[in-house]
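Engineer: Mind folding the following:
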Amino acid sequence: MSKAVRVSDTPYGVDVTATKAYFWCACGQSSTQPFCDGSHKGTEFTPIKYVADESKRVFFCGCKQTANQPLCDGSHNNNK
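Structural biologist: Down below sits the predicted model:
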């Protein structure tokens, strides 16, 4: 299994809208971080769909190592 590119050492704070779907970049290659732009094509990676349960600010993982995909779980603090 390939390892995703570590894009950021901090999460991306995004104001999401209730019931809207967002597609988080799992590979780290997207130029529209933290969201997918299709750069994963031809790899084993696929974007992770996130549907907001309410309108609020959430923190999408930037290091791509979270166990709580697509949201940050603090993994960026490990193994820098």
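
Engineer: going forward, measure contacts between C-alpha atoms and count neighbours the same way
Structural biologist: Noted.

Engineer: got the contact list for Phe35?
Structural biologist: By Cα atoms under 8 Å, 6 or more residues apart in numbering, the contact list for Phe35 reads Tyr22, Phe23, Trp24, Cys25.

Engineer: this one next, for a side-by-side:
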Amino acid sequence: MSSQAIVASKTPHAVDVEAGKDYYWCSCGRSKAQPFCDGSHQGTTFTPQKYTAAESKTVYFCGCKQSASSPLCDGAHKQL
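Structural biologist: Coordinates of the predicted model:
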């Protein structure tokens, strides 16, 4: 199986997060529950990345899986 992440989306996912809550971002791009992990990484070298919301607000989770600021979008999708 490839060690390269699948580009799940060429746009970020806007999510309203709740302060203190943990979110598990899909790093492999295989999840059917984007941008979150559904366990589809099993058998790969990928693991979900935990994100704990510091405050309640809208954040933009990376959809392309190429962000240097993962799990949040840094605009890397604009280069794809």
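
Engineer: roughly how far apart are the residue sitting nearest the centre point of the first structure and Asp15 of the first structure?
Structural biologist: Centroid-nearest residue in the first structure: Trp24, 4.1 Å away (criterion: Cα atoms, centre = their mean). From Trp24 of the first structure across to Asp15 of the first structure, the span is 14 Å (Cα to Cα, to the nearest Å).

Engineer: count of neighbours near the nearest residue to Asp74 of the second structure once chain neighbours are set aside?
Structural biologist: Excluding the flanking residues, the one nearest Asp74 of the second structure by Cα to Cα, 6 or more residues apart in numbering is Ser67, at 5.5 Å. Ser67 of the second structure: 16 surrounding residues under other Cα atoms under 10 Å.

Engineer: Ser67 of the second structure and Gln79 touch, don't they?
Structural biologist: No. Counting by Cα atoms under 8 Å, Ser67 of the second structure does not reach Gln79; the two are 10.7 Å apart.

Engineer: Arg30 of the second structure: how many residues sit nearby?
Structural biologist: Per other Cα under 10 Å, the neighbour tally for Arg30 of the second structure reads 20.

Engineer: Looks like Thr44 of the second structure contacts Ser3 (just checking).
Structural biologist: Yes. Here Thr44 of the second structure reaches Ser3: they are 7.0 Å apart, a contact under Cα under 8 Å.

Engineer: Neighbour count: the two, which is higher?
Structural biologist: Thr44 (13 against 9).
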